[in-house]
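# this one's sequence-less:
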């Protein structure tokens, strides 16, 4: 899933604080709460102003849909200067004085966003943005699909926003050239994948581009004509120039290694990136060893199921059973999509028994466009805060023949109910919550919850076969092994593909794509099980503490009540709840 733990932070106006007269007449903790809210209010306001498409992706309601981020290095420098000042202001605030108040949560989100972003500077991600997973072709496809149209004002704003895309792409070309100069490049394999995406776009008339979506959804002939002209006359030439730059100048100089430690300060970058995704400070080697132990434990559980249900006494035999049974496979793209839709609907019906609140927002299953489906992972995109559009579970139908029904169910429960959609939609629908708690998140919580949801789905009786029960146990925690393995411990592409493929969750081609994904997002694949292990540990502790008084609906409410908090904050709020119960 693509979550909102983006490394791009909002520029904001740093207020000087509360006036001295107010400080003299206001209780200290109340004054501290006011300072936190003031800073958070400015963060959100400036985020929407300076990173408008990111705000839209989060589901926020924005006044105008005509903006696009300034991705120049000068804009980034201005942000970093302000960020440093913000960090100094936050360092003066004692979070302990706010515990139990809503502002404690707001402060946690704000502090995490600022400090994590500052730590990530060492990675210089802005200098190597050629990313087949989340680069501009992917983001513009999603933005085009949700760009409002249908009125004269909406059409005007759409043309204004997309008229800024050439500037954005030219800025990115400048950043890539600076990256070459400074020794920061995307791995060659990923550059080739990106070029393939651009070739696929440019091979079609603009009316068949995903970016044509606003015109295809609007009835105005004049707008359709203007939109086609914008794509063909202003945007297409820049994309062609960008593609030629990659082919003629960049590819030959791109790095051979997929490991981040090939970059300057690569090991520091890995730790900062791991910290950004998981919200935990933990050495990579410790994550690797913890992951290996969990893989062994999960494998033993899967083999127990294999022996009992499939007469499979070893992993190769179990994988053969999982992969070869025709009843565990699909015969068409349409069958896979309908199966995923049915799984989402079935899970939704079971929610009230396990959760005190269920989201109002709907979620739809939407396939990726053809130029993205070979490289993009299944993902979740939040619904609009104002209810104007549903959430979207984007699914790749490309490898339908290799996709098993077991994996399709696991993914559906991960992305929709009881996974991402349930958690993130509930976070969006909290009326009293500060907007920053919906705008900012982290993968440790978000992906950790979705992994926990895969296991919860089994308790809920949602899986339709024992194939899924065995398969569900074969993949978890392997990301904690392969991610640091690739980036810091010298794992080869071949070694990684073998380790991933033997999980039975991915065929060889998908396993290779996973390696290319890890290359671009150092640390991200560790977040799923780093977070999930914390959810499992907290549930175990709650059950042991409360015994027969443990209520799963109440426990889930406590976990989800404040949105995607950091993992340390999550533990603190659960411990506070347990103390109040005992």
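Looks like it arrived, so ask away. Bear in mind that the values here come from a model prediction, so they are computed numbers and not experimental data.
# CA atoms for contacts and neighbours, from now on please.
Fine.
# List the buried residues in the helix or strand containing residue 44.
According to DSSP states H and E, residue 44 maps onto helix 28-50. By 16 or more other C-alpha atoms under 10 Å, the buried positions in helix 28-50 come out as 29, 31-50.
# now do stretch 331-344
Going by 16+ other C-alpha under 10 Å, stretch 331-344 has these buried residues: 333, 336, 337, 339, 340, 341, 343, 344.
# Now do stretch 532-540: distance to the chain's middle.
21 Å (C-alpha atoms, centre = their mean, to the nearest Å).
# Stretch 115-128 too?
Distance, stretch centre to chain centre, for stretch 115-128: 17 Å (C-alpha atoms, centre = their mean).
# Helices of the stretch 151-300 of the chain, residue ranges please.
Per DSSP state H, counting those that start in this stretch, the stretch 151-300 of the chain carries helices over the ranges 152-162, 165-182, 188-202, 213-216, 221-229, 236-245, 266-278, 284-310.
# Okay, one more to line up with it:
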């Protein structure tokens, strides 16, 4: 694996690239140059190659050729964080000395992605995001525990894992020190969003034996190719390090969280009430949308889109034959047993059926398919109560089987298209297959990645994936859910909305269950800006498609268009728009010459 970004996706630790102005984009793609592109390319490549090697030395990224479980945990103390800030600021100065117009076409794209990546890193360090290493969705300790759920495929994975566990006391101590610094300046998640979030700590602390903790999971089924005596040795060392390093550290963490941190977290919800909060929220909008938008503008887009979607919902209700108003229909969907699985296994099998149904139509809409397959698994029990309905990435589609009356079957087709294929578990492996891109291009840009996955939900209607008006309404409810995020996120963080006001807005405009609404709103409160990426990203892709259809006419080919969008990997939205302009100028030809379009 070239990068940790794909693995972080499943634990919620997404790396998202910041905005870039459209005027800058036009200059990036200008072909005129007074300098030799080869020499300028070499200067630029030297900058990002050196910086990437530095990231690896900082243990912020895996070595390019490293596959498996790394043996290290990064340093996260304040001194190290300040050193990183100084380093990335210097990188920006170096980039300022390069005129992107003088780069080759390929490196212009790399420059556009890379510069925004570094600018986001600088902003994150300047605002000291590392002093808040948790939110309602995830936390540093749950990210650490998730390593135990990864695939161990060789002997070194076990020894490296043991080395990581030995370092847990140091790593957790530095994280807690950072959280104390955040407490002192009021830089914390709102207290309401952290209620019950210590359950994943408790599950380790209160385990009857070290073998009952999540951290022992890799040792329960050690590779058969490892000799029996060595297997016993690895289990013994694993038990020892869990007993002596992990368990005492988790006890300290639980005491710290309950007695020191949680009681002193802030009560206000909005990001703008944080230190330098107005600038902080603006930086988050730029990070997650890749566009220089104001909160008020985004809020209005959301309100307008909700009105449009509500009209489509009304037509779908009429098509279903239901007699009653909108709210009565929502109540019907939320309460009728026909719409809910009876067992976790049924929900998982329904998701698998939908995923295979997509396989049957995939070649009609995509010319180039990823080589990597994915498994469908339940969300782990210790994370499920506060986890989203599902989450996908390279190799896996996690389906939340907790609280089955909250997991509507009419929403499952849209969820599966988004998280599995052709969404995250489809798009991300395609990025990793592109070996000619520099490794920093494997970063996950939320506006692109989430925009694509939400577009896949919309595409499901065209692909014939929604078989009943209820399925279609589930898709529309999900579209309304993401449009409502534009209203709710900006409402909470900039316009003074309460938690109850945000919950009511989702309740009145979507078919989400009460449990999902509470979980989702707390995520938006604790993670400012992230929820804006989905719908704005989808709108950008739909805009690109409409432009291509109108420009190409009969030459427009949906498979070639999708291949072109996916070819770029994660890029800022303005760069995607310029890429589709080139696709149009090239006559709508697909990027893979050996694929039939």
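It's in. Small disclaimer: the values here were computed from a predicted structure and weren't measured.
# what ranges do the strands span in the stretch 1-150 of the first structure?
Ranges of strands within the stretch 1-150 of the first structure: none, based on DSSP state E, counting those that start in this stretch.
# Now for the alignment partner in the second structure of residue 301 of the first structure, how many residues are close by?
Using TM-score structural alignment as the criterion, residue 301 of the first structure maps onto residue 312 of the second structure. Neighbour count for residue 312 of the second structure, taken as other C-alpha atoms under 10 Å: 15.
# ok, residue 312 of the second structure - contacts?
residue 476 (C-alpha atoms under 8 Å, 6 or more residues apart in numbering).
# coming back round to it: quick one: which two of the buried residues of stretch 331-344 of the first structure are the most distant?
Checked with C-alpha to C-alpha, those reach their widest spread between 333 and 344, with 17.0 Å between them.
# Residue 452 of the second structure versus the match of residue 301 of the first structure, what's the distance?
21 Å (C-alpha to C-alpha, to the nearest Å).
# Could you do residue 207 of the second structure as well?
Residue 207 of the second structure is 40 Å from residue 452 of the second structure, by C-alpha to C-alpha.
# likewise residue 417 of the second structure?
Here the distance between residue 417 of the second structure and residue 452 of the second structure works out to 10 Å (C-alpha to C-alpha).
# shared neighbours of the two, anything?
Between them, residue 417 of the second structure and residue 452 share these contacting residues under C-alpha under 8 Å, 6+ apart: residue 423.
# what about the helices in the stretch 451-597 of the second structure?
In the stretch 451-597 of the second structure, the helices defined using DSSP H, counting those that start in this stretch lie at 469-494, 499-509, 514-526, 533-552, 558-567, 573-585.
# The first one - contacts with which helices or strands?
For helix 469-494 of the second structure, the contact count by 3 or more C-alpha pairs under 8 Å, 6 or more residues apart in numbering; DSSP states H and E identifies helix 295-320, helix 412-419, helix 446-462, helix 499-509, helix 514-526, helix 533-552 as packing neighbours.
# which one of the ones you listed is the most hemmed in?
With neighbours taken as mean count of other C-alpha atoms under 10 Å, those reach their highest mean count in helix 412-419, at a mean of 27.
# In the first structure, what range does that one match?
On the first structure, the counterpart of helix 412-419 of the second structure by TM-score structural alignment is residues 408-415.
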